[in-house]
Every structure is written in structure tokens, then in C-alpha cells.
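Enquirer: here's a sequence, model it:
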Amino acid sequence: MHSILTLIVTAGLVTAQTNTNLQTKFPTATSTTGIPAARTIAAGTSFDGQMLQWDRSPSTCKDQTEGGEKDALFVLENGATLSNVIVGPGAGEGIYCKGSCTLNNVWWTDVCEDAATFLQSSGTSYVNGGGARNAADKVFQHNGGGTVSVKNFLSSKNGKIYRSCGNCKTQVARKSIFENIRAIDSLSVVAGVNANFGDSTTIKNSCLLKGRTCDIFEGNNSGKEPTKIGTGPSGTACVVRAVQTSGC
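Expert: All right, here's what the predicted structure looks like:
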């Protein structure tokens, strides 16, 4: 973990608060377990990967070619929890959350197309701890509804940490929350959201040594590439609080 000094402004007074929850180092797996097909974690159950590296064998990674559930490493049904897993580079689609899910201390060594896709119709999915690196495009893809909450997460050499789907056939207002995020090396943006569909994201108590906080888009449901209409805090679509860009 890494300690940063966060400045909190309350009623005109500036106070210091030490944050000790920021991740700073990727783990090293002692061995790899290869699986030939996506492993399903049943609704309401938990799976502990014991900090082994799990991977698809043979690989389903086709770089940025869009895959599907069959290319995932783990598929989580509603209410499932996945903990202590290092995701290998051969998992084309990483983790599929078909309902609200919880990812505890999950690490992606080399993201292929996406690290995790959230498909819940409502509710909140949680990413607690962990980290991802080398995502050419995005780490987390939010195609369903509800909220994705990411806390104590390390990002290294990623394009985007999160994207609310900009051109899904079914569009809804999506919410995302990022707390204690540490972005090192290269990063394009923490979150891409669609203002015209009522998306909202909050980024707080974080350390962004690289990259922007938000990109604001005009999304569509036609499948066309969405139009970017702004960057940075916008009030409603993108709220930023206590984010440092140096010294953390």
C-alpha cells in the first residue's frame, strides 16, 4: 500500500488526511492454472483463487477483436464473489459479471480486450483492491445498468479504466464510483461516460500521476462510434474530489 496526503477543504479550512489504501505493486503468481473453458461461479457463491494465476488454455485473446462470454475466464452469476485471482494474458474477455458481482483482490497481468464486463440490470458491482495493466483500450466495460464501484485499485499502462457503453442497443443511465485509485505510467482517462443518457461518475481520494479524470460522450444506440463532447469535471456527469496529480 502507498500513503498519500489528501487535502480536505471544509468550511474554508484545509486539513490533511493520510490515505494508506492505495495499491502500489502487482503480485507475482507462483504457478498458473490453465482452463479450457470459462468457469462459472454460481449465483450467491464465492470462489477463492488463492493468488494463483488463472488463464485460458488455449488462449482466447485476439487483441482488440470483440469477443463474448465464451472467451471469458470466469463468468459470475448474480451475487457471486471472486477473490484472490491473478488473471493471465490468454483470457480474451477476462471476467463476465452477468448480475451484480464482487471482485476482491483480482489482478490482471496483461489485459486483452477487456478485463471485466458488467452486465447487471440493476444493483451495484464492487471491485475491491487489485489492479490491471496493459489494456490498450479499457479495463472495465459497463454494458448493463446500476452502479460499478471501484476502490483501492492500481492502474498501469492502460487506455481507460472504465467505459460506460457508448453504443449499446439498450442504453440506460449508469453510475460509477472510483475511490483510492492510483494511476501510474501511461493512462488516457479514468472514466468515459455518456452525458446524454444521464450517466454519472465520481472520482475521489485518488492519485492520478498520469491521465485525465473523465471524458464526456454523446452516446447512441445505433452502434456508431459515440462523439466525445468534453473532458474533465462537468458537475453532474463527472464529479472529482480530492484527486492528486503529483506527490502521491
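
Enquirer: could you use CA atoms for every contact and neighbour count after this?
Expert: Noted.

Enquirer: show me how far the one helix or strand Tyr126 maps to is from its chain's centre.
Expert: Per DSSP states H and E, Tyr126 falls inside strand 124-128. Distance of strand 124-128 from its chain centroid, counting by C-alpha atoms, centre = their mean, to the nearest Å, is 9 Å.

Enquirer: what lies in contact with that strand?
Expert: Outside strand 124-128, the residues that touch it by C-alpha atoms under 8 Å, 6 or more residues apart in numbering are 100-105, 118, 146-153.

Enquirer: second chain to compare with the first, below:
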Amino acid sequence: MSFKRTSIALAFTFLTPFAMAEVATGQYALVAKHSNLALDVTGASSADGADVIQWDYRGARNQHFKVDKLGNGYYTIHAVHSGKSLDVWEFSTEAGGDIRQWSATGNYNQQWKISESGDGFYTVVSRHSGLALDVWGWNKAAGADVRQWPLTGGDNQQWYFRPVSTDGGTVQPPKLPNRGSNCKSTGSQSVSETIRVNGGVYDGKCKTFNPTSALGDGSQNESQKPVFRLENGATLKNVIIGNNGADGIHVYNGATVENVRWTNVGEDALTVKSSGGKVVLRNIEAYDGSDKFLQANAASTIQVSACTVDSMGKFIRQNGGTKFPVSITVDNCSIANMKEGIFRTDSSASTARITNSTLDNAGSICIGKWKSCTSANISGQ
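Expert: The predicted model follows:
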């Protein structure tokens, strides 16, 4: 048996799973956990034998599947655009056997066991072969082939079933939940001297850290000190920064910031102070900044996801007049009430992209001389 490989690099799309104990009969988009790309009949073909791949979710009918419960622990899965069944090609029992669409026959190679695997995800296993629906080679690219493989529990074999419209029209990805921090304050701590984290993990256990006047007053004064200084890949998590944000967080040589809330940013929430390493922010939220949410003062790679940011001058700003390269990606964020916009730079070497996000009164997405500044799946503006 010969297998074809397809590799088409496009932007990923993110959907959020619903937690369901059992998949009910209905129409769904099936999205791979490892890539956030949707199961797709290639080229929207209606032909028997058309290949099944993963692709950016665009709400097309060849990405919607009617899932019918057979009542014996198994399901049939039919592409909405063609009415044809998800089928193990040529009754293969081999690991790596291809998955295609074919006219419904009721045979076991068109019947699937759908089992919960945790966190709202499911595995899909062929009744015919006992092998799982699998994105071949853990490929994250749009166009990657979908085949069958022994069940490993890997993220490329875990799917979530996102209910979609049944009216025959194209639907856009729904508004995404799970943005921002889930911390509820467990107590408070005054901070009169910057907390320095050099490598390793600092877990604030959802305490509220209240900077004193020794660090600053939360104004636009550039001489304020940070509440936290993160160095050499340090991780800061489960923290609430109180009403006087001082100068927020400074990062040297990369860091991860996770489940953090800035109650009142003041000047800047986070500043990248040196090049080296990657700066990753996820499940964060910030409010009431006089200037920027995030400032890049050095060449850097910045990734922001699952964020809520409201009432700032700008979302991310590269230091004015600088020409070094900054690479920024933002995904699954809610950004509102920016006085000026989302991304700003004076550098023609820098790139920015925002995807799967909701913007409300957020100004221009791209301001300045970007080498590349793009967006996809933006709602609300």
C-alpha cells in the first residue's frame, strides 16, 4: 500500500471543546488536539475515495460531519457536503491505512467507536481494524493526512466534537471561552522590593501582590521598578498584581507567565528587557493601563494566548525608533478599548499575527512599518 503525504503550511485555527460525557447524534466539526485543525474532505470533493485531511477551520460543509449513534456502542460519521461516510480505505487493517470518504455501505470499516479521553476530548477507533483516527506523523500543518494507527492516547489521536450549524450555511468559529486568569485571591502580600526569579518556577498560589510606593505609584513614570523580575527562562504563575501595578513584570532572557492578572496596570504590564529566550504568556488578563500592555525593548519572540486585556493605550509596542526584529503571535484573546491599536512598531524587520480573537473598540490592528502584520478569524470589529 502506498501512502501520500501532503504538507501545506497555513495558519492554525483554534476551537474550544465542550465537555460531553457522550457524543450525541448531531453535526460537528472534529478538531485535532495537537494542531487545532479540523477534519476536512480535501478540496470539498464529493467523489468516492476523496482523501480526509486536517485543515484550518473555515466553517465549510466539507468540515462538518453528521455523527449518528447506532445504538451498539458505535457511530457512523458522514461528511455533510457529500453525505458520504468516513471510511477505512480498502478495508485496510494496517497501521497507516488511509482514511477517505465513501458511499455509505454500513460495513464495519465505516463504523467508529467514540470514547472520552479527558478534558472534553475523544478518541475515534475503527470497528473494523481497532485502530484510531490519527493525524499522520503528528503533523501540525494544514493539509496533513489523516490515517489509522494503534491507539496511543497521543494528542494527534484526540479530537473534540464542536457542535455546528445544521442550516446548511457556512458558520464561523464561535466565540471562544477560557480566556484570562482563573485566580481568586487567596490573600495578600505587600511588595517593597522587586521579587527576582532566576530560572525555575515561582508559584504565587493566587495571592494578590500589592506593590508599595517603594516600587512606584502606577503612573506613567518611567523610573518605576517592577514587581517581578524574571530571568533565564523563569516561570511565574498563579499571581494577582494589585491596584498599584508599578512597572509590572520585567523579563530578561525569556520567561513564561501563566495564570496572572494585573488589576490595574498603570504604565506597562510586562516589558521585555533583553534579547534571548522566548516570552510566553497564557491565561492572563490585564486592566487599566495608561500606555502599553506589553513593551518589547529588545529582539524577542513573544507568544500570547488565552488572554483578556481591556483599557490600554496599545496592546503590544516595540520600543519607539528601534529596528531590531520582534516576532509576535497572539491567539484566542479578547482585547477591548485600546486608545490606539493592537500592534505598533517602527521596525521593518518585525512580524505580528493575531488569530481567533475578539476585538472591541480596539483601534487599528497594525500600526507602523511591519515586515508582516496579519490577522485571521477576528470577530467583533
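
Enquirer: quick one on the thing from earlier: what's the mean distance for the following helix or strand past the strand holding Tyr126 of structure 1 versus structure 2?
Expert: Counting by DSSP H and E, the element after strand 124-128 of structure 1 in chain order, helix or strand, is strand 131-133. On superposition with structure 2, the mean distance recorded for strand 131-133 of structure 1 (mean C-alpha distance after the TM-score superposition for structure 1) is 0.4 Å.

Enquirer: so where is the next helix or strand after strand 131-133 of structure 1 in structure 2?
Expert: Once the chain leaves strand 131-133 of structure 1, the next helix or strand it forms, by DSSP H and E, is strand 138-142. The alignment of strand 138-142 of structure 1 onto structure 2 (TM-score structural alignment) spans residues 292-296.

Enquirer: mean deviation, that stretch versus structure 1?
Expert: With mean C-alpha distance after the TM-score superposition for structure 1, stretch 292-296 of structure 2 departs from structure 1 by a mean of 0.6 Å once superposed.

Enquirer: buried sites along that stretch?
Expert: Under the neighbour-count criterion of 16 or more other C-alpha atoms under 10 Å, stretch 292-296 of structure 2 has 292-296 buried.

Enquirer: a markdown table for these, including distance to Val326 of structure 2?
Expert: Output for these, formatted as a markdown table (distance: C-alpha to C-alpha, whole Å):
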| residue | distance to Val326 of structure 2 |
| --- | --- |
| Lys292 | 16 |
| Phe293 | 16 |
| Leu294 | 12 |
| Gln295 | 11 |
| Ala296 | 8 |
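
Enquirer: out of those, who's nearest Gly313 of structure 2?
Expert: Using C-alpha to C-alpha, Lys292 comes nearest to Gly313 of structure 2 of those, at 5.5 Å.

Enquirer: isn't that closest one right up against Arg317?
Expert: Yes - counting by C-alpha atoms under 8 Å, Arg317 is a contact partner of Lys292 of structure 2 at 6.6 Å.

Enquirer: which residue, other than its chain neighbours, is closest to Ser126 of structure 2?
Expert: In space, and not counting its chain neighbours, Ser126 of structure 2 is closest to Trp112: 4.7 Å by C-alpha to C-alpha, 6 or more residues apart in numbering.
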